[in-house]
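Asks: generate coordinates for the sequence data below:
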Amino acid sequence: MTTWIIAYNKDGNTATLKTESDHQPDIDEAVELVTQMARREFGEGDVEHEHDPDLESTPATRLAERYGITITGISEA
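Replies: Alright, predicted model coming up:
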């Protein structure tokens, strides 16, 4: 198994999340892993957040709106 590092940005700071997988996680898998971490670390987030109707509603968009987190990279450790 390979260790992968998912880099993300929250509040202007870069942080990382390590995960084990046989394959490199794609962006959808990375968003799901970071969302699970955010729920554990920060609770349910801003549940009453205001959704921008001009933005497509994707898991990555919801992660950014709810927790202020954007994925910045995925690399092998």
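Asks: CA only for contacts and neighbour counts going forward, please
Replies: Noted.
Asks: any chance you could map the helices in this structure?
Replies: Remark: helices assigned in the chain by DSSP state H are 27-42, 59-67.
Asks: neighbours around the residue nearest to T72 when sequence neighbours are not counted, how many?
Replies: Closest residue to T72 apart from its sequence neighbours, by Cα to Cα, 6 or more residues apart in numbering: Y8 at 5.0 Å. By the criterion of other Cα atoms under 10 Å, Y8 has 20 neighbours.
Asks: I have a second one here; can you model it like the first so I can compare?
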Amino acid sequence: MPKWKITYSNSDGNTSVVETQSEQKPEMEQAAALISDQALERVDKSEIPRDHESPMVALLERHGITITGIAEAE
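Replies: Reported below is the predicted structural model:
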């Protein structure tokens, strides 16, 4: 099964990587869910916006986190 690297940066300019295995390239919302587990120590479920097309992406953006890439790991 292919491995994928999801890179993201925070408001301090630091870049981090999360690796996952998936048959297909993860969608942005899937990537955001994986990142939230690592980047946000405690996620209050009431913080997740319900009126947004990509609620986990919006949650990360509220915390100053931006997904900068999804690429297949070599």
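Asks: export the helices of the first structure to JSON lines and append columns for mean neighbour count and distance to I74 of the first structure.
Replies: JSON lines is the format used below for those (neighbours: other Cα atoms under 10 Å; distance: least, Cα to Cα, whole Å):
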{"stretch": "helix 27-42", "mean neighbour count": "15", "distance to I74 of the first structure": "8"}
{"stretch": "helix 59-67", "mean neighbour count": "18", "distance to I74 of the first structure": "14"}
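Asks: so for T19 of the first structure, which of these sits nearest?
Replies: helix 27-42 (8.5 Å; Cα to Cα).
Asks: so what touches that closest one?
Replies: For helix 27-42 of the first structure, the surrounding residues in contact (Cα atoms under 8 Å, 6 or more residues apart in numbering) are I6, L17, G45, P59, A60, L63, Y67, I71, I74.
Asks: nothing else from me, thank you.
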